[in-house]
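# sequence and predicted structure below; questions after.
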Amino acid sequence: MKGVQPMTAAIHLPQLRVELATTPQDIYASQRLRYEIFAKEQGAQLESAAEGIDRDHYDDYCHHLLVRRTDTHAVVGSTRILTTPNARKAGSFYSENEFDLRGLFPQLKGNAIEIGRTCIHPDFRNGAGIGMLWLGLAQFIEMHRVDFLFGCASISMNDGGAQASAIMQETRANNLAPAELRVRPLMHLLPTVPATKINMPPLLKAYLKLGAWVAGEPCLDPDFNVADIFILLDVNKLNTRYHRHFVQGSLKRNTASDTGLLRAA
C-alpha cells in the first residue's frame, strides 16, 4: 500500500483481536467482508461486484483496521483510515465525493483523519465489533496524535428516508456542529415524513455518544441506497466517560463468551 505503515502491535482479546492490515491478503479479506455486507446484505451497487469484493480508488491509500476472530482468524469487522497526507496523494478524501468540505478544512487546526467503509459481521453487532474497532482507532489516534476524526455514517433509505428524516430532526436539536464547522451535501435528500420511532444505526449512535457532531444535512448515496451523515469528532473534546464505558463494555462482552462467536443483538 502507498504510504501505509503497520501498527506496532495488535490488541488481543480471548475471542476477538484488532489490528492493521499488513498484507494484500489482509486487505482482500476486508474487501470481501465489505462486499458481503454492502452488496449482498444491503444491496449496494458496486463497480467491483463481479470480483466478489468492494474495492475502490482509495483502498491503496488507506490503513485498513480489521477485527478478527482469534479461533478462525476470520475478519468480522473492518474500517479504513485515510490520513491527510495520504488523502493528498489520493487526490481527495472520500467524503469530498459527497460533501463540499472547502469551508471545513481551514477550521480544523490539527491532524485530521477520515474513517470510512465501516462494517461488522451480523454475529458481532451486539456492540463487541464496534467496540473492538474503537479500541484500534483509539490506539491509532494516540500513535498518530490525531486531533479530528471525520467521515460518513450511513442510514438506510429502504423506508424512503423516514428514518433519516427522524434522525436528522433529533441530531439537529442535540448534536449539530457550530456553523463554521458545517459542510454542504452535493446531493440533498427529498423532504420526507419522519418515522415515529427512531432506530439509530449503531455506528452513528456510538460516535454521537463519544461526542461527535453532525456537521450539516445528509447526502444521498444512490449506489449504496443510504443517506450519509457527515460526522466530526474533536478528539480533544472526546466524551472520556463514555469512551471508558464503551471500551470496558466491549472487553466484558468478549471475555464472557467461551466460543468467541457473539450473537447479534
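Done, it's in. Keep in mind that what you see is a predicted model, and the values were worked out from it rather than measured.
# when you work out contacts or count neighbours from here on, use the C-alpha atoms and nothing else.
Noted.
# ok, now how distant is residue 24 from residue 10?
Residue 24 is 17 Å from residue 10, where distance means CA to CA, to the nearest Å.
# let me fix that: residue 178
When CA to CA is the yardstick, residue 178 and residue 10 sit 36 Å from each other.
# from the contact counts, what lies against the helix or strand where residue 142 lies?
Applying DSSP states H and E as the criterion places residue 142 in helix 128-143. Where contact means 3 or more CA pairs under 8 Å, 6 or more residues apart in numbering; DSSP states H and E, helix 128-143 is packed against strand 16-20, strand 63-69, strand 75-83, helix 240-255.
# out of the ones you listed, which comes closest to residue 121?
Among these, the nearest to residue 121 by CA to CA is strand 75-83 (5.0 Å).
# flag every buried residue along the helix or strand that comes right after the closest one.
Per DSSP H and E, the first helix or strand lying C-terminal to strand 75-83 is helix 84-90. Of all the residues in helix 84-90, those buried under the rule 16 or more other CA atoms under 10 Å are 86, 87, 90.
# the first one contacts residue 62, correct?
Read it as residue 86. Yes. Shown here, residue 86 and residue 62 form a contact pair, counting by CA atoms under 8 Å, at 7.3 Å.
# from the chain's centroid, how far away is the helix or strand following the helix holding residue 142?
As assigned by DSSP H and E, the chain's next helix or strand after helix 128-143 is strand 148-156. With CA atoms, centre = their mean, to the nearest Å as the basis, strand 148-156 stands 6 Å off its chain's centre.
# tell me where the stretch 101-250 of the chain has helices.
For the stretch 101-250 of the chain, the helices defined by DSSP state H, counting those that start in this stretch cover 128-143, 162-174, 202-209, 240-255.
# format the ones you listed as CSV; extra columns: distance to residue 224.
Below are these laid out as CSV (distance: least, CA to CA, whole Å):
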stretch, distance to residue 224
helix 128-143, 21
helix 162-174, 14
helix 202-209, 16
helix 240-255, 28
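# residue 15 is nearest to which of the ones you listed?
Comparing these by CA to CA, helix 240-255 comes nearest, at 5.9 Å.
# in addition, the following structure is provided for comparison:
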Amino acid sequence: MMGLKKGRYRVVEGQCPADIADAQALRARCFGLDRDADTFDPLCTHILIRRLSDDALVCCFRMMPLSGAEISRSYSAQYYALDALAAYDGRMVEMGRFCVDPEVRDPDILRVAWGAMTAYVDCNGVELLFGCSSFSGTETADYLDAFAMLKARHLAPKRWLPRVKAPKVFKFAARLRRKPDAKKGMLRMPPLLRTYLLMGGWVSDHAVVDDRMNTLHVFTGVEIGAIPPARKRLLRAVIG
C-alpha cells in the first residue's frame, strides 16, 4: 500500500513522529478537541491520505491488528463488553479515528480511503474489521429512523453481539418499536457506517453516548468473507 496513488491523492503509512502529529492534528480539528492523542496511537498503523499538489493531509485513520484473545486491549473494549468476540479465531483489525478534512469536499477521498483499507486487509489476511461508528451529537431523537433501520436489518449475530459496558447508552433495539422510514434512515446514517452496511456490516444493539467526543456510536463489525462479491470488486478496483 505504501506509495499508492489514485487521482489527486497518495496513500502512505505514517513512518515518523511528524506523520503521527499531522494525523493527530487533523483528528483534533475534525472532532472539535484541543488535542487528540492516546495510548493506542503507538500500537497502530496510521494510514494517511495526502493531496499530491501540496502534500496536505486530507484524511487519516488507524489500524490495530488483534486476535480474539487480545480484543479486550482494543479501543472499542473501553465502551463495549466484547467477551463473545474473544472466541473469534480469525485475524481481526480495529479501524479507528477515521476522519476527512471538513474543508475538503471530494468523494474521491472516501474511495481512496476504502481502497487503502482494502489493501491493508488483503495484505494482512484480515477476516474481521471492526470499530466504533459515530453519529454527530448526542441527541438520539435526531436519528430514530437510522437506529430503527439498524435494529430491523443490521444487528450483530447473537454469537458476536457486544454487551453493555459504558455507563450511558441508548438501547435502541430494546426501546424502539417504530417501523423505519428507509429514506430518512439512510440520510441520517453516518457515511462511514453506511459504507460498512453496504459491505454486510453489523452493529451492536445499543449506542454509547460519548459526551467527551459529542457523539453517539455503535460497535460495528464487517466479516470480510461476507462482503458481497460485487462490492469487493468495486473496492479492489480503486487499488488497481
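Now that the structure is in, tell me what you want to look at. The structure presented is a predicted model; accordingly, all values stated were derived computationally and were not measured.
# tell me, the helix holding residue 142 of the first structure lands on which residues of the second structure?
Here helix 128-143 of the first structure aligns to the second structure at residues 108-123, judged by TM-score structural alignment.
# list the buried residues for that stretch?
By neighbour count with 16+ other CA under 10 Å, stretch 108-123 of the second structure contains the buried residues 109-121.
# same thing with stretch 183-191 of the first structure?
Applying 16+ other CA under 10 Å to stretch 183-191 of the first structure flags 183, 184, 185, 189 as buried.
# tell me the one of those nearest residue 168 of the first structure?
When these are compared against residue 168 of the first structure (criterion: CA to CA), the nearest one is residue 189, at 11.2 Å.
# need the contact list for that closest one.
Applying CA atoms under 8 Å, 6 or more residues apart in numbering to residue 189 of the first structure gives the contacts 161, 218, 219, 220, 227.
# overlap between these and the second structure?
Shared with the second structure under both residues aligned by TM-score structural alignment, their matches' CA atoms under 8 Å, the contacts from the contacts of residue 189 of the first structure are 161, 218, 219, 220.
# and the buried ones among those, selectable in ChimeraX?
Buried members of these can be picked out in ChimeraX with the line below, counting by 16+ other CA under 10 Å:
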select :161,218,219,220
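# in strands only, show me the kept ones among the contacts of residue 189 of the first structure.
Secondary structure defined by DSSP state E assigns 219, 220 of these to strands.
# ok, the kept ones among the contacts of residue 189 of the first structure vs residue 145 of the first structure, which is closest?
Closest approach between those and residue 145 of the first structure, by CA to CA: residue 218, at 28.6 Å.
# any idea how far residue 139 of the first structure is from that closest one?
Applying CA to CA, the value for residue 218 of the first structure to residue 139 of the first structure is 29 Å.
# can you check residue 15 of the first structure too?
19 Å.
# likewise residue 170 of the first structure?
31 Å.
# and for residue 250 of the first structure?
Applying CA to CA, one obtains 15 Å for the distance of residue 250 of the first structure from residue 139 of the first structure.
# how about residue 167 of the first structure?
Taking CA to CA as the measure, residue 167 of the first structure falls 30 Å from residue 139 of the first structure.
# with residue 106 of the first structure instead?
The gap separating residue 106 of the first structure from residue 139 of the first structure is 26 Å, by CA to CA.
# what does residue 100 of the first structure give?
Distance of residue 100 of the first structure to residue 139 of the first structure, computed by CA to CA: 29 Å.
# same thing with residue 234 of the first structure?
Separation of residue 234 of the first structure from residue 139 of the first structure (CA to CA) stands at 16 Å.
# and for residue 114 of the first structure?
Residue 114 of the first structure is 15 Å from residue 139 of the first structure, by CA to CA.
# residue 110 of the first structure too?
Distance, residue 110 of the first structure to residue 139 of the first structure, using CA to CA: 18 Å.
# over to residue 203 of the first structure?
According to CA to CA, residue 203 of the first structure stands 18 Å off from residue 139 of the first structure.
# what of residue 212 of the first structure?
From residue 212 of the first structure to residue 139 of the first structure the distance is 18 Å (CA to CA).
# what does residue 156 of the first structure give?
30 Å.
# do the same with residue 90 of the first structure
Distance, residue 90 of the first structure to residue 139 of the first structure, by CA to CA: 24 Å.
# for the closest residue to residue 56 of the second structure other than its chain neighbours, the count of nearby residues, please.
Nearest residue to residue 56 of the second structure, sequence neighbours excluded (CA to CA, 6 or more residues apart in numbering): residue 50, at 5.3 Å. Look at residue 50 of the second structure: counted by other CA atoms under 10 Å, it has 20 neighbours.
# now do the contacts for the residue mapped onto residue 50 of the second structure from the first structure.
Aligned by TM-score structural alignment, residue 50 of the second structure pairs with residue 68 of the first structure. Contact analysis of residue 68 of the first structure by CA under 8 Å, 6+ apart lists 16, 17, 18, 74, 75, 76, 77.
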